[in-house]
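S.K.: coordinates for the following, if possible.
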Amino acid sequence: MIRFENVSVTYDGAAEPAVQGVDFEVPEGELVLLVGPSGVGKSTVLGAVSGLVPHFTGGTLRGRVTVAGRDTRTHKPRELADVVGTVGQDPLSHFVTDTVEDELAYGMESLGLAPDVMRRRVEETLDLLGLADLRDRPIATLSGGQQQRVAIGSVLTPHPAVLVLDEPTSALDPPAAEEVLAVLQRLVHDLGTTVLLAEHRLERVVQYADQIALLSSPGAPPVLGAPAEVMAISPVYPPVVDLGRLAGWSPLPLTIRDARRQASDLRQQLKERLDGAPKGRGELRDQPQQTRTRHQSAPPELLGAPTHRRWFRRKRTTPTPQTPHAAEAHELTVTRDNIRALHHINLTITPGETVALMGRNGAGKSTLLNTLVGLIKPSTGSITTGGTVGLVPQEPRDLLYADTVAAECTTADADAAATPGTCRTLVSELLPGVADNTHPRDLSEGQRLTLALAVVLTARPPLLLLDEPTRGLDYAAKARLVTLLRDLAARGHAIVLATHDVELAAELADRVVLLAEGEVIADGPTADVVVSSPSFAPQVTKILAPQQWLTVAQVREALA
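M.R.: A predicted model of the protein is given here:
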């Protein structure tokens, strides 16, 4: 169905091809997962299937890409629209209408489908993706995860033969991600749909893949093979594979079920190590997370970049009422557009503490962050902070408005009254190899988010708020982010991150606050909250239960 024949893509002005030697086939009715570190060309490969590369992006495509027999170099994206459905990393750039139902119908209208067919498919998709309650909602009022589900639904309604998806679950809560992936699997198995999908959160998707195409480094030809075989050599892999490698399991497990079947000896080994642990490690028996170092978009009209950066300066000179805590929320309620986003929130955040806000899409996580930073005013209740507050929003373009990385960094240094070069140093730590003259729009979604983080961190705010900070990041980039945030927490900075990344919460958070319908339904130490949750528990916890381990790093340390 999809055929790459010795394909290379070189963008205008680039010294080297973004991808080269791409030569593989995606058979009809298979789901092929495209994996690899950030910046290796996964989005370029996907864009070549839909025709966006080179017709929209520019550059030179050599070789041949065919989809259902159509050469994408001679067929523009609109001439492939009846065959290929595409969802990119940024759902906002995908929308052409104002409401959920209109967006789901738009693609079918463009193809001239009959009204009765359109109506039926809209209803089916609303049910499949859990969007029925949102059908009349303006898209601009939805959370990032809800918008992503709408974007996916809008390409499902025309029933394309091929689906091309770039990070489709990056903004989805765990149950919603499972629902979307179950829909994709049903399309593949029951309707013969062909799916090519790129995703960094491999713990969510690897078990659904028929084959994996690995791009290990920029310009390197892909390696195509069975999932377990490719995961054995891949530089990026989910915790279940990491644990399997550590324990020497064969075959290498890809699912929790397969790993649990092999984990009995490891559980016993860990039990013996802990039972014989010297004094001082006893805490690990009940709360393994305690051995770690201590330590979530507002409307576009509010998040214009210059205004947002000036807000940080204003916070330093005219702070909100002071508190010995990093922040306090008392009986906080927020109602917007007749929708109660937050209800009677009571929350205290202390210096040096890392708090993960979790919950399903639309639970109020982003609203709480935007209220803490002052972008949204409480309807009732109060917010007090202990100093400057910095927010990294879900959409990095809300903070990035210069033409180059260097210009962004220079402006950030000036805004924060920081030593020149401070922001650039942070960028180098988090994004090795990114050139000064790179335009932010030429960065991947994860790279743009990391640049926005560096811009905010330049001011070293005592309270740092992060909205989906690992969206679009590969495992190596996430590890660098974790190291940086741990260092900030150790220096006394308070960190609050809204995230659907359960592995990040397990790795980093001292405490998890679980939201539902704008209310706090759980607030406690990470292990206490996530271990008991089938949706928000990390992979290691599920594999090694009833023992309360959260990360592979903890297991590795215990075995050492």
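
S.K.: please make it C-alpha for all contacts and neighbour counts, starting now.
M.R.: Fine.

S.K.: the helix or strand containing Gly244: which residues count as buried?
M.R.: Here Gly244 is covered by helix 239-247, with elements defined by DSSP states H and E. Using 16 or more other Cα atoms under 10 Å as the test for burial, helix 239-247 gives 239-244, 247.

S.K.: can you check stretch 59-79 too?
M.R.: Of the residues in stretch 59-79, those scored as buried under the neighbour-count criterion (16+ other Cα under 10 Å) are 59-61, 63-67, 70-73, 76-77.

S.K.: show me these that map onto helices.
M.R.: Among these, the ones falling in helices (DSSP state H) are Pro77.

S.K.: report how many residues lie close to Val117.
M.R.: By other Cα atoms under 10 Å, the residues close to Val117 number 12.

S.K.: equivalent analysis for Ala417, please.
M.R.: 12.

S.K.: what sits against it?
M.R.: By Cα atoms under 8 Å, 6 or more residues apart in numbering, the contact list for Ala417 reads Ala459.

S.K.: then the one 10 residues further on?
M.R.: In this structure, Val427 makes contact with 450-451, 454, judged by Cα under 8 Å, 6+ apart.

S.K.: export the residues you listed as CSV, with columns for secondary structure, distance to Lys478 and neighbour count.
M.R.: Compiled in CSV, the contacts of Val427 are given as follows (DSSP: H, G, I helix; E, B strand; the rest coil; distance: Cα to Cα, whole Å; neighbours: other Cα atoms under 10 Å):
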residue, secondary structure, distance to Lys478, neighbour count
Thr450, helix, 10, 27
Leu451, helix, 13, 28
Ala454, helix, 14, 26
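
S.K.: format these as JSON lines; extra columns: distance to Gln269.
M.R.: Formatted as JSON lines, the entries for the contacts of Val427 read as follows, by distance: Cα to Cα, whole Å:
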{"residue": "Thr450", "distance to Gln269": "39"}
{"residue": "Leu451", "distance to Gln269": "43"}
{"residue": "Ala454", "distance to Gln269": "42"}
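
S.K.: I have a second one here; can you model it like the first so I can compare?
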Amino acid sequence: MSTGSHHGPAVVLEHVGVTYADATQPVLRDVDVEIEEGELVVVVGRTGSGKSTLLGTINGTVPHFTGGTLSGRVVVAGRDTRTHRPRDLADVVGVVGQDPLAGFVTDTVEAELAYGMEQLALPPATMRKRVEETLDVLGIADLRDAPLRDLSGGQQQRVAIGAVLTCHPRVVVLDEPTSALDPTGAEDVLAAITRLVHDLATTVIIAEHRIERVLHHADSVLHVVDGRVEHGSPASVMRTATVAPPVVELGRVAGWDPLPLSVRDARRAAASLRRELPPRPAALPPTATEPVLEASGVSVRYDDLVAVQDVDIVLPRGSVTALMGRNGSGKSTLLWALQGSGPRTAGRVRVDGADTADLGAAQRRARVGLVPQTASDLLYLDTVDAELAQADRESDAAPGTARAHLDALAPGIPGERHPRDLSEGQRLSLVLAVQLTADPPVLLLDEPTRGLDYTAKAALRDAVRRLARSGRAVLCSTHDVEFVAESADRVLLLAAGEVVADGPTADVVLASPAFAPQVAKITAPAGYLTVAEVRAQLEARR
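M.R.: Predicted structure coming up:
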């Protein structure tokens, strides 16, 4: 695959600043960066630090679509974004967003791969050849005729990347490419991305909150903090970065130099640490508490498809249970069936003596709160205050109840703000506060860590723990093994709609390479799950 004739760096930003129309200060200031051809660059930083704006300057959407003022100069594959609008850059910059399904314009894999080339009016013979090459590079040849909406999240993400690749861009920009994927799907997508860099010399720029998944693939890191950008080797930037994956946190705690970026490097550095650590103390068996939710024989069928098969679950008061399994294993379907508003073909789900399927909406909310994957689906009013007041009314709660919940979860969110303008973590907190206003004893969360940075995730972990201590039962469906290691007492593993494992978190995640957290892999066979556990042991021994 040829990449055109431009020579020199793939992307150059000179003294770039961006200020949006109604903002009092710039989002980016005085950014100087050069990215070479065939480099894989990971963009890290807290939510709201300016990462999305930085990506937008590279593909030309900032300022052409977003408005605001861009100072300085951005040159991509030899083209100045000032004089080239996004459509004039379409053949050199490809963009893959967070939600592939929302970006698709056709119905099948092959049609989607060809669409961009049709827009560029390429000859049919070229198009056919490139579709074949791309199907091979991404390992999706068997999906050629598949309808896009029937694909798993990981497959959709690979098709979205493929649709960009067939146009042979010099630069590919990916925004959170693995946020919706299970660990195995994420590995597949990242393997495909690294192949582009190595085989085609494509320049790839990835913004990702789940840094643990991509860092070891990176040639360099762009760290965005308060509008300024630091660019350097992954090990040097991560030494002081404001966000860091567990492997880096562990390296900082243990004082390793150079700082390891992959589990493999950390394993090598950790030989003496492993000798120093005693085996992880076994988790105490949970003190028997009364079950709040009891589900037996729950099944969900759609025609011939069995989505959930004969599932039994008991959620005790004061517990946090993680529901894990690959994309398409039936996790979301099970949550909706438990909550009572989703379909259920067989089985019973009892909370407070009643089956959730027999209750009206208000009674159901008072027993089981559910925060869906796209939390904002539950928000429909113009201000935060209006959402909170509505929650108080719907739940017959005293005025101010929802606000008190929100302030406990995420203090200081202005009431007049539109929910659309909140960060992902703030929106999640708002929906949680709305659900908690009805005071349900059971709370179900579907993929709550999507789009959250490490800081927001730590806040969610603390909130979930607090809710359990207050006597609620929390069931959280997630692909985020690091979040599970820090938050859950117990893990249910779902495969093809059936529970295939159910036990204490350590027992279940340590038994599976795909679901084991980084610290567990580095300290094996000692069995530690989190940096905090290792830190506590080291402090106790020093």
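
S.K.: circling back: where in the second structure does the helix holding Gly244 of the first structure fall?
M.R.: The alignment of helix 239-247 of the first structure onto the second structure (TM-score structural alignment) spans residues 246-254.

S.K.: what's in contact with the matching stretch?
M.R.: With Cα under 8 Å, 6+ apart as the test, stretch 246-254 of the second structure has contacts from 212, 238-239, 257, 259-263, 266, 273, 518-519, 530-531, 535.

S.K.: buried subset of those residues?
M.R.: The buried subset of these - by 16+ other Cα under 10 Å - is 212, 238-239, 259-263, 266, 518-519, 530-531.

S.K.: in helices, which of those fall?
M.R.: Per DSSP H, those map to helices at 212, 238, 263, 266, 518-519, 531.

S.K.: list the buried residues in stretch 108-118 of the second structure.
M.R.: Using 16+ other Cα under 10 Å as the test for burial, stretch 108-118 of the second structure gives 108-117.

S.K.: just the strands in the stretch 1-150 of the first structure please.
M.R.: Counting by DSSP state E, counting those that start in this stretch, residue ranges of the strands within the stretch 1-150 of the first structure are 2-10, 19-22, 25-26, 31-35, 60-67, 70-71, 84-87.

S.K.: the fifth one against the second structure, how far on average?
M.R.: Superposing on the second structure and averaging over aligned pairs (mean Cα distance after the TM-score superposition for the first structure), strand 60-67 of the first structure comes out at 1.7 Å.

S.K.: in the second structure, what residues pair with that strand?
M.R.: Strand 60-67 of the first structure lines up with residues 69-76 of the second structure when matched by TM-score structural alignment.

S.K.: and for that stretch, what's in contact with it?
M.R.: With Cα under 8 Å, 6+ apart as the test, stretch 69-76 of the second structure has contacts from 10-21, 30, 57-58, 62-63, 80-82, 92-93.

S.K.: need the counterpart of Leu196 of the second structure in the first structure.
M.R.: For Leu196 of the second structure, the aligned residue in the first structure is Leu187 (criterion: TM-score structural alignment).

S.K.: and Pro432 of the first structure, what does it touch?
M.R.: With the criterion set at Cα under 8 Å, 6+ apart, Pro432 of the first structure makes contact with nothing.

S.K.: so stretch 468-487 of the second structure matches what in the first structure?
M.R.: Residues 489-508 of the first structure are the counterpart of stretch 468-487 of the second structure, counting by TM-score structural alignment.

S.K.: from the chain's centre, how far out does the matching stretch sit?
M.R.: 14 Å (Cα atoms, centre = their mean, to the nearest Å).

S.K.: same check, this time on stretch 104-122 of the first structure
M.R.: If you compare the mean C-alpha spot of stretch 104-122 of the first structure with that of the full chain, they lie 30 Å apart, counting by Cα atoms, centre = their mean.

S.K.: same question, stretch 364-382 of the second structure
M.R.: Taking mean C-alpha positions (Cα atoms, centre = their mean), stretch 364-382 of the second structure and its chain are 19 Å apart.

S.K.: go on, stretch 124-143 of the second structure?
M.R.: Distance, centroid of stretch 124-143 of the second structure to centroid of chain: 28 Å (Cα atoms, centre = their mean).

S.K.: likewise stretch 215-225 of the second structure?
M.R.: For stretch 215-225 of the second structure, the distance to the chain centre is 17 Å (Cα atoms, centre = their mean).

S.K.: residues touching the spatially most central residue of the first structure, list them.
M.R.: Residue closest to the average C-alpha location in the first structure (Cα atoms, centre = their mean): Arg471, at 2.4 Å. Residues touching Arg471 of the first structure, when contacts are defined by Cα under 8 Å, 6+ apart, comprise 170-171, 445-446, 449.

S.K.: can you flag which of these belong to helices?
M.R.: Of those, the ones assigned to helices by DSSP H are 445-446, 449.

S.K.: kindly indicate the member of these with the most neighbours.
M.R.: When neighbours are counted as other Cα under 10 Å, the busiest of these turns out to be Leu449, with 28 neighbours.

S.K.: what distance do you get for the aligned partner of it in the second structure to Leu370 of the second structure?
M.R.: With TM-score structural alignment as the matching criterion, the partner of Leu449 of the first structure in the second structure is Leu428. Counting by Cα to Cα, to the nearest Å, the separation of Leu428 of the second structure from Leu370 of the second structure is 12 Å.

S.K.: closest to Gly415 of the second structure out of the buried ones among the contacts of stretch 246-254 of the second structure?
M.R.: For those, the residue nearest Gly415 of the second structure by Cα to Cα is Glu212; the value is 34.8 Å.

S.K.: quick one: Glu109 of the first structure from Arg73 of the first structure, how far?
M.R.: Separation of Glu109 of the first structure from Arg73 of the first structure (Cα to Cα) stands at 26 Å.
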